[in-house]
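Peer 1: The following block contains a protein sequence and its predicted model.
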Amino acid sequence: MRLPSQHRSLAALAVAVVAGVTLAGCSSGGATPGTSSPPKADLSGVTLNVAADWSGAEQANFEKVLAQFESDTGAKVNYTSYGSNVATTLNTKIAGGDPPDVAVIPQPGLLTSLAKAGSLIPLSADTLATVKKYYSQDWVDLGSVDGKTYGVWFKGSNKSTVWYNTKVYDNAGATVPKTWDDFVAALQKVSDSGVPGLSIGADVGWPLTDWFENVYLRTAGPEKYDQLTQHTIPWTDPSVIDALTILSKLWSNKALIEPGGAQRTFGDSVTEVFGNPPKAGTVYEGDFVAGNITSQTKSVIGTDAKFFDFPSINGSGPAVVGGGNAAVQLKDNKGAAALMAYLASPEAATIWVKLGGFTSPNNGVDMSAYPDDTSQQIAAALVNAKTFRFDMSDQAPSAFGGTAGSGEWKILLDFYSNPTDIQGTAKALEAAATADYK
């Protein structure tokens, strides 16, 4: 998954879809090595064009996955990064009659819009069988439109991780919390030790939507989450008021939170916790925080920097808000179909898993393939979560859920700055949603 500021920019074509994924019962043990390879077609002389939003290290790692496909089949695969403009660029290519053979896209809403426009090829029977074998049925549903399955969710992300500085916590005598009350108590202990308990970076607003979604999923439950995602219930619903009230109590507690969060970027919020010296003890955001820690600080993941699952609220079970990247086929040819089958296999996902910085929702991937305890913990939380829901704001119309300075981003940022106005915030969210959900 790209950083959310990039990932969310694709929401221009998002359609509000139900993305509820219940993952109970998924295996965390994985498939037996050597038994998961898909059939290897002879594609000598075939050239395929593949596009995704990945660049830099992510592109290099995905190209290693594609290189194995080339070695197995004899095909040549050309990769193009569409950066943060996947939706716009892909639709321009389609309109011009020159789409890639396969694209990897980061939103269920984009998948839905492309499928409804007739731009996608459904999965072959064999590939669908592979997907059903290694993915929860609900992941299959997430890649399906009107009874046909188009997407292989190659990459997943866990946005229910809370990261902490182990030295700060040890110095404060704080322990890893399981519940929301314990979480607040841990922040208090850290603050009492002389370091603010929590750093929040909220300058453009999107981190606050993730805060809300995690609290709302745990307090309202998955069915209400789906209804609010679709805007079939209003943002003035009592369930929204409940979630905003919990956030209000936390965000109003100036003794726990490092000042300046309304202007602080997400990246800076990570640096505040893991820089030298640390200026806070804890930062909430998704599994991509690990990349920021590695690139921006000298802290070591798994030693100086660890995470715990977003805490339970009112006895809620394990739940994950997250995202992902789905492979879709845009050209009807043998090579593209073979590549889709390959990307559905544990073998393909395992290549990137071993390289690090990657979480697969494919439950055929052996957990031992993840290169360290932290990445195993992230993957296990994603695969074994009792409830998974795709990021709500990424499913909303762009004007509401994905635009700086307007909609949910701005309203929650205003609420962060003035967290006492719960009713006014709910009314503002409802007014914006009513205008933007067409």
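Peer 2: Yep, that arrived. Numbers count the residues shown, from 1 in each chain.

Peer 1: Could you use CA atoms for every contact and neighbour count after this?
Peer 2: Will do.

Peer 1: Counting neighbours, what do you get for Leu330?
Peer 2: 24 (other CA atoms under 10 Å).

Peer 1: could you pull out the strands for the stretch 251-400 of the chain?
Peer 2: 282-284, 305-309, 319-329, 387-390 (DSSP state E, counting those that start in this stretch).

Peer 1: and the shortest one, what other elements does it pack with?
Peer 2: Here strand 282-284 touches strand 161-165, strand 198-199, helix 266-274, going by 3 or more CA pairs under 8 Å, 6 or more residues apart in numbering; DSSP states H and E.

Peer 1: so how far is that strand off the chain centroid?
Peer 2: 17 Å (CA atoms, centre = their mean, to the nearest Å).

Peer 1: picking up where we left off before, winner for burial among the strands of the stretch 251-400 of the chain?
Peer 2: strand 282-284 (a mean of 28; mean count of other CA atoms under 10 Å).

Peer 1: can you list contacts of that strand?
Peer 2: 161-165, 187, 197-200, 211, 269-270, 273 (CA atoms under 8 Å, 6 or more residues apart in numbering).

Peer 1: What is the nearest of the residues you listed to Ser55?
Peer 2: The closest of these to Ser55 turns out to be Val270 (CA to CA; 21.9 Å).

Peer 1: residue ranges for the helices of the stretch 151-300 of the chain, please.
Peer 2: Using DSSP state H, counting those that start in this stretch, the helices of the stretch 151-300 of the chain run over 166-172, 180-192, 206-220, 222-230, 238-251, 266-274, 289-296.

Peer 1: and the comparison structure, right after this:
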Amino acid sequence: MRRQDTPLACCIALLLVSSVACSGLSEKDGGDKELSGTRITVAGAWTGSEQKNFQKVLDAFSDKTGANVTFVSTGNNVSTAVGGMIEDGDAPDVALLPQLGVLGQFERNGWLEPLSVSAREAVDANYADVWREYGSVNGSLYGVYYKVANKSAVWYSPSVFAEANVGRPTTFAEMLSAGQAISDSGLAAFAIAGRDGWTLTDWFENVYLSQAGPEKYDALAAHELKWTDASVVEALTSLGKLFKEDHLIAGGREGALNTDFPGSVEKVFGTEPEAGMVFEGDFVAGVAKDRFGKAIGQDVSFFSFPAAKGGIFPIISGGDAAVVLKDGKNSAAGMKLVEYLATAEAAAVWAKLGGFLSPNKRLDIHTYDSLTTRAMADSLIAAEDQVRFDMSDQAPASFGGTSGASQWRILQNFLRDPSDPESAAAELEEAAAEAYQD
């Protein structure tokens, strides 16, 4: 039976409407609690400050919609963790997938829900075409890239550069020369996180894109070009010029193989610096700021990964695609969250906190917390379709994204002994051929 409004009820309703109007609440800023009481589970690899900052984004969504959102950290092997949750009947509603190969795998398994019309429209309006392409499988859009990385940056200590009397290098050879000058001044040139094999894939990809160019990069990423190709050997040879110079690396090659990513940042920006430079994505700034209290732009600066002689400046990116899982208990509510993540409003929440880049073109560049981050974001947005996604993240996980196996292990072995690029290329091809066949 439909409730009939009484005069008292009408007065109460009028008072409530007046209160909302006076407080400035609206559907946009949280007055509409369409998901009140709904529980949404999000699974992804983020921990530490990344998890803390993303929780603030989820809290903003909760304030807006009334949903209760829980984040579950899976560890680095997202595909295995989320796959296990699905098979156990405890699938999250939303997952953050860091690899294109995993996105394709989940789609083939029938685990993904195609994005809603609203989400697709937001991606079309707010993102360059390349991000729609990377979020799609067989022409259907499944993923929104909320947070991405500019993985073509070398971070350095300005005081160390000043002490060694070197400037920002623009070629790979100049970077090695600057490294030698830093070494001569008393510190190692580079801190390398060799214990984390993914950092070594980023080293290779930047050198390869610069030397071989975008077309060969795309072909190698799809395994349409073999890893034994001369272009691969050439890139490994260039990388080997750095790896073989034990004195340029903090702790030498063996020390690098025992250094994880946070440790590599600490060796440059910690209380007792051991090196002048560390190569990795924009997230280095977040670690330097949050863990070691460094001022970005003053204590911490960066230069773009230098071009090989006659090559291009590489722009490698990566990111986590927010997808909706069919087997989630509240996948419809999860879709609302993904729609929100595709907006500039959601991007602004984390942009103000630091340690974050968004491919969202509608995000005001001045929202970022520092001039350094704005410069990185601006270069990423300006590149648009020239950006190339992290090659190892495009590969099947068994080749490009498994700790202690395949590409990671082979490049770790190459760091240990960089004397035979041809053999390393042959090992990479053997592992790739097996992975792409599966």
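Peer 2: It's in. Just so we're clear, the structure is a prediction, and the values are computed from it rather than from any experiment.

Peer 1: what's the helix or strand Ala426 of structure 2 falls within packed up against?
Peer 2: According to DSSP states H and E, Ala426 of structure 2 maps onto helix 421-437. Using 3+ CA pairs under 8 Å, 6+ apart as the contact test, the elements touching helix 421-437 of structure 2 are helix 230-243, helix 397-400, helix 406-416.

Peer 1: Test my guess that Val102 of structure 2 contacts Ser79.
Peer 2: Yes. Assessed by CA atoms under 8 Å, Val102 of structure 2 is found in contact with Ser79 at 6.3 Å.

Peer 1: Of the two, which one has the most company?
Peer 2: Ser79 (26 against 21).

Peer 1: How is the aligned partner of the more buried one in structure 1 assigned, secondary-structure-wise?
Peer 2: Aligned counterpart of Ser79 of structure 2 in structure 1: Ala87 (TM-score structural alignment). Three-state call for Ala87 of structure 1 (DSSP: H, G, I helix; E, B strand; the rest coil): helix.

Peer 1: mind checking how far the residue lying closest to Met335 of structure 2 once chain neighbours are set aside is from Ser159 of structure 2?
Peer 2: Using CA to CA, 6 or more residues apart in numbering and skipping the chain neighbours, the partner closest in space to Met335 of structure 2 is Val324 (6.1 Å). According to CA to CA, to the nearest Å, Val324 of structure 2 stands 46 Å off from Ser159 of structure 2.

Peer 1: JSON lines for the helices and strands packed on helix 421-437 of structure 2, including distance to Phe302 of structure 2 and mean neighbour count?
Peer 2: Formatted as JSON lines, those follow (distance: least, CA to CA, whole Å; neighbours: other CA atoms under 10 Å):
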{"stretch": "helix 230-243", "distance to Phe302 of structure 2": "19", "mean neighbour count": "20"}
{"stretch": "helix 397-400", "distance to Phe302 of structure 2": "27", "mean neighbour count": "23"}
{"stretch": "helix 406-416", "distance to Phe302 of structure 2": "24", "mean neighbour count": "22"}
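
Peer 1: okay if I get those helices as a markdown table plus distance to Gly37 of structure 2?
Peer 2: A markdown table is the format used below for these (distance: least, CA to CA, whole Å):
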| stretch | distance to Gly37 of structure 2 |
| --- | --- |
| helix 230-243 | 54 |
| helix 397-400 | 37 |
| helix 406-416 | 44 |
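
Peer 1: Go through these and name the closest to Asp32 of structure 2.
Peer 2: helix 397-400 (40.9 Å).

Peer 1: Is Thr166 of structure 1 in contact with Lys306, as I believe?
Peer 2: Yes. Counting by CA under 8 Å, Thr166 of structure 1 touches Lys306, with 6.8 Å between them.

Peer 1: Identify the residues contacting the aligned partner of Trp251 of structure 1 in structure 2.
Peer 2: Under the alignment by TM-score structural alignment, Trp251 of structure 1 pairs with Phe243 in structure 2. Going by CA under 8 Å, 6+ apart, Phe243 of structure 2 touches Ile249, Arg253, Leu415, Pro418.

Peer 1: got it, and Lys64 of structure 2?
Peer 2: Glu27, Lys28, Asp29, Gly30, Gly31, Asp32, Lys33.

Peer 1: again, only using 7 Å
Peer 2: Going by CA atoms under 7 Å, 6 or more residues apart in numbering, Lys64 of structure 2 touches Asp29, Gly30, Gly31, Asp32, Lys33.

Peer 1: Buried ones among the residues you listed?
Peer 2: Neighbour counting with 16 or more other CA atoms under 10 Å marks Gly30, Gly31 as buried within these.

Peer 1: which one among the contacts of Lys64 of structure 2 gets closest to Phe389 of structure 2?
Peer 2: Asp29 (34.2 Å).

Peer 1: Sounds good, over and out.
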